[in-house]
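In: this one's sequence-less:
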């Protein structure tokens, strides 16, 4: 396979992975998560996300998207969490932990404090029988057939699938909470999006 064909194949593989996950994912679980997130702002609570490595980058992206649709959210670094950062977690908040294997120790470290403080803990993993899957309140299973790199192990398509699932959750919650363009413009005056909103409003 020449270079151009390989480049195209990776993109096709990633797109196909998201399509397959869309067929397999448990929409009852996604609906349950959506309902919880719809209540966050109304109840003056927040969403805290965490992950390591590539999962951490996905967690940051999801936190940003939730904030964009007025669901207060932020990423809490695993390194900072065990040095006092867990103090940001308060009763009634929602904690979303991403770990492909479900056995990442830095992510499991959040659970004891979260449970004692009375948070709802959501685990995003491919293995519902993992330590994470067994410890959390809600498991969103995101499992793929194979990553598109030559070894099939570098988290990439699986990460995109997790992000896609939470895009679906965030945009559904945005509609259900009645989020308006006027509210969006209040927090997004910059860039091309700000220019579009300014013209429309």
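Out: Here it is on my side, so go on. Here the structure is a predicted model, which means the values were calculated and not measured.
In: from here on, contacts and neighbour counts on C-alpha atoms
Out: Noted.
In: residue contacts, the spatially most central residue of the chain?
Out: Taking CA atoms, centre = their mean, the centroid of the chain lies closest to residue 62, which sits 4.2 Å from it. Contact analysis of residue 62 by CA atoms under 8 Å, 6 or more residues apart in numbering lists 163, 166-167.
In: take a look at this one as well, against the first:
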């Protein structure tokens, strides 16, 4: 059992290294610039495990003062699309890029003239084909024996957005006082309070 767990961790770490060498950093930088300049809100959407990655990205962006919201696909087509406007950025996270729950409201997002971003491994997918910017995140293999469980690919997407968040901290000169204002509780909050008192 311990060997299996260790193997998975090693596989995932290798895939992160692979992603670090294959990402189109020019496009990632373009996304960073768009997020900084965004006059509206940032919406991130996804289904299944991609939804979990989207929620993690939303949380991290909110911590550093970027107004981000998770757009639930099922709620989106039942009225929540009313929150999306022309000043917004809508990021679609989808490994295959053809998820029906997501493709069902692409036209609505485009009609609202929001800027559309695809984070996917499939550049010829429906979502990618309709996006203004495509960030390709493709791992060589998932960590499970079937090469199907969204493991390494999900970790790669989360890592991408972690990198984006740290980049935005530098661009926006986000400081620890602001960090404390957004994150007053938990071990992080306590540490920030201690450092703020020095």
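Out: Cool, the structure landed. For clarity, every value in this text was computed on a predicted model and none was experimentally measured.
In: ok, which stretches of structure 1 are helices?
Out: With helices called from DSSP state H, structure 1 shows them at 3-24, 27-38, 53-68, 78-81, 105-108, 111-117, 131-135, 157-176, 181-187, 191-200.
In: of those, which is nearest residue 94 of structure 1?
Out: For residue 94 of structure 1, the closest of those is helix 27-38, at 8.2 Å, according to CA to CA.
In: now that closest one and helix 53-68, what's the angle there?
Out: 50 degrees (axes from the mean of the first three to the mean of the last three CA atoms, to 10 degrees).
In: which residues in structure 2 does helix 27-38 of structure 1 align to?
Out: Mapped onto structure 2 using TM-score structural alignment, helix 27-38 of structure 1 spans residues 25-36.
In: in stretch 190-198 of structure 1, which residues are buried?
Out: Neighbour counts over stretch 190-198 of structure 1 (16 or more other CA atoms under 10 Å) mark 194, 197 as buried.
In: in structure 2, what residues pair with that stretch?
Out: Counting by TM-score structural alignment, stretch 190-198 of structure 1 corresponds to residues 185-193.
In: what sits up against the matching stretch?
Out: 176-177, 179-180, 183-184.
In: just stretch 165-183 of structure 1 next, same as before
Out: Taking CA under 8 Å, 6+ apart as the rule, stretch 165-183 of structure 1 contacts 30-31, 33-35, 37-38, 62, 65-66, 69-70, 197, 201.
In: can you rerun that using 6 Å?
Out: 34, 38, 66, 69 (CA atoms under 6 Å, 6 or more residues apart in numbering).
In: also stretch 118-138 of structure 1?
Out: 91-100, 102-103, 139-143.
In: among those residues, name the ones in strands.
Out: The strands, defined by DSSP state E, take in 94-98, 139-141 from the contacts of stretch 118-138 of structure 1.
In: what's the most distant pair in these?
Out: 94 and 141 (17.6 Å).
In: among those two, which residue is more densely surrounded?
Out: Per other CA atoms under 10 Å, whichever of residue 94 of structure 1 and residue 141 has more neighbours is residue 94, with 24 against 21.
In: and the gap between the equivalent of the residue nearest to the centre of structure 1 over in structure 2 and residue 197 of structure 2?
Out: Using TM-score structural alignment, the partner of residue 62 of structure 1 in structure 2 is residue 57. Residue 57 of structure 2 sits 30 Å away from residue 197 of structure 2, going by CA to CA, to the nearest Å.
In: kindly report the same for residue 56 of structure 2.
Out: 30 Å.
In: of these two, who's got more company?
Out: Neighbour count, other CA under 10 Å: between residue 56 of structure 2 and residue 197, residue 56 has more, with 18 against 6.
In: quick one: map residue 12 of structure 1 onto structure 2.
Out: In structure 2, residue 12 of structure 1 lands on residue 10 (TM-score structural alignment).
In: now swap in residue 144 of structure 1 and tell me
Out: By TM-score structural alignment, residue 144 of structure 1 lines up with residue 139.
In: how near is that match to residue 11 of structure 2?
Out: On the measure of CA to CA, residue 139 of structure 2 and residue 11 of structure 2 end up 11 Å apart.
In: same check, this time on residue 169 of structure 2
Out: Counting by CA to CA - residue 169 of structure 2 and residue 11 of structure 2 are separated by 30 Å.
In: please identify which of the two sits among more neighbours.
Out: Counted by other CA under 10 Å, residue 169 of structure 2 and residue 11 do not tie: residue 11 has more neighbours, with 18 against 15.
In: skipping adjacent residues, who's closest to residue 35 of structure 1 in space?
Out: residue 173 (7.5 Å; CA to CA, 6 or more residues apart in numbering).
In: which position in structure 2 pairs with the one you found?
Out: In structure 2, residue 173 of structure 1 lands on residue 168 (TM-score structural alignment).
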